[in-house]
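K.L.:
sequence? don't have it. structure:
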């Protein structure tokens, strides 16, 4: 996951947190988080990058709507990232 941009990483987490989201659902979630408009020209190329890297799978809901799901590799990458973050953010007991 080290080679992803911050936006791609956020996008990956949103895909993981929603049930088979479509592009507009992802866009809405990210707009709420970033508190600004996310343009299609930013969203879809970054989704394509996640698909190309094997982290997200792109499927077809209908002729106009694609859905995105996290792959096993994507889940492993998220888990590894969380473990890495936790070593720096968890306070000792």
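P.N.:
Ah, there it is. If you're wondering where the values come from, they're calculated on a predicted model, not measured in any experiment.
K.L.:
hey, let's count contacts and neighbours off CA atoms from now on
P.N.:
Will do.
K.L.:
Can you say which helix or strand has the residue positioned nearest the centre of the chain in it?
P.N.:
Central residue of the chain (C-alpha atoms, centre = their mean): residue 12, 1.5 Å from the mean position. In this assignment (DSSP states H and E), residue 12 forms part of helix 6-17.
K.L.:
Against that first model, consider the following:
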């Protein structure tokens, strides 16, 4: 997980927040938090890499769209990342 880019981690968190989102739903959700436009190439290349690493499962919605679902391995990696973050950002510090 520590070798993922920040964008890939954000993708993983976003995918985990939906049941089986398609790419454009993921993009719209992320776009609310990014100041610059997220290109389709950036989105799908990174989703593909996460799928290759076994962190998300790629499915088929229809002939034009795929769905993405976080895997158990992906969830474990998110939990590890959260534990690591909690070691460095004490509870109650955020937002003060």
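P.N.:
That came in fine, so what should we check first? All values reported here derive from a predicted model rather than from experimental measurement.
K.L.:
quick one on the thing from earlier: now the angle from the next helix-or-strand element following the helix holding residue 12 of structure 1 to helix 6-17?
P.N.:
For helix 6-17 of structure 1, the following helix or strand on the C-terminal side (DSSP H and E) is helix 23-34. Helix 23-34 of structure 1 runs at 120 degrees relative to helix 6-17, counting by axes from the mean of the first three to the mean of the last three C-alpha atoms, to 10 degrees.
K.L.:
what's helix 23-34 of structure 1 in contact with?
P.N.:
If you take C-alpha atoms under 8 Å, 6 or more residues apart in numbering as the criterion, helix 23-34 of structure 1 is touched by 10, 11, 14, 15, 37, 38, 43, 44, 65, 66, 67, 68.
K.L.:
Give me the buried subset of those.
P.N.:
For these, a burial check counting by 16 or more other C-alpha atoms under 10 Å picks out 11, 14, 15, 38, 43, 67, 68.
K.L.:
State the distance from the second one to residue 66 of structure 1.
P.N.:
So that's residue 14 of structure 1. Taking C-alpha to C-alpha, to the nearest Å as the measure, residue 14 of structure 1 falls 15 Å from residue 66 of structure 1.
K.L.:
got it, and the fifth one?
P.N.:
Taking C-alpha to C-alpha as the criterion, residue 43 of structure 1 is separated from residue 66 of structure 1 by 13 Å.
K.L.:
which residues touch residue 15 of structure 2?
P.N.:
21, 26, 68, 69, 70.
K.L.:
top of those residues by neighbour count?
P.N.:
When neighbours are counted by other C-alpha atoms under 10 Å, residue 68 leads the contacts of residue 15 of structure 2 with 26 neighbours.
K.L.:
Hmm, residue 61 and that one touching each other?
P.N.:
No - using C-alpha atoms under 8 Å, residue 68 of structure 2 makes no contact with residue 61, being 9.4 Å away.
K.L.:
burial measure for residue 74 of structure 1, as a count.
P.N.:
For residue 74 of structure 1, the tally of surrounding residues (other C-alpha under 10 Å) stands at 23.
K.L.:
circling back to that earlier point, residues in structure 2 aligned with the helix holding residue 12 of structure 1?
P.N.:
On the basis of TM-score structural alignment, helix 6-17 of structure 1 is assigned to residues 6-17 in structure 2.
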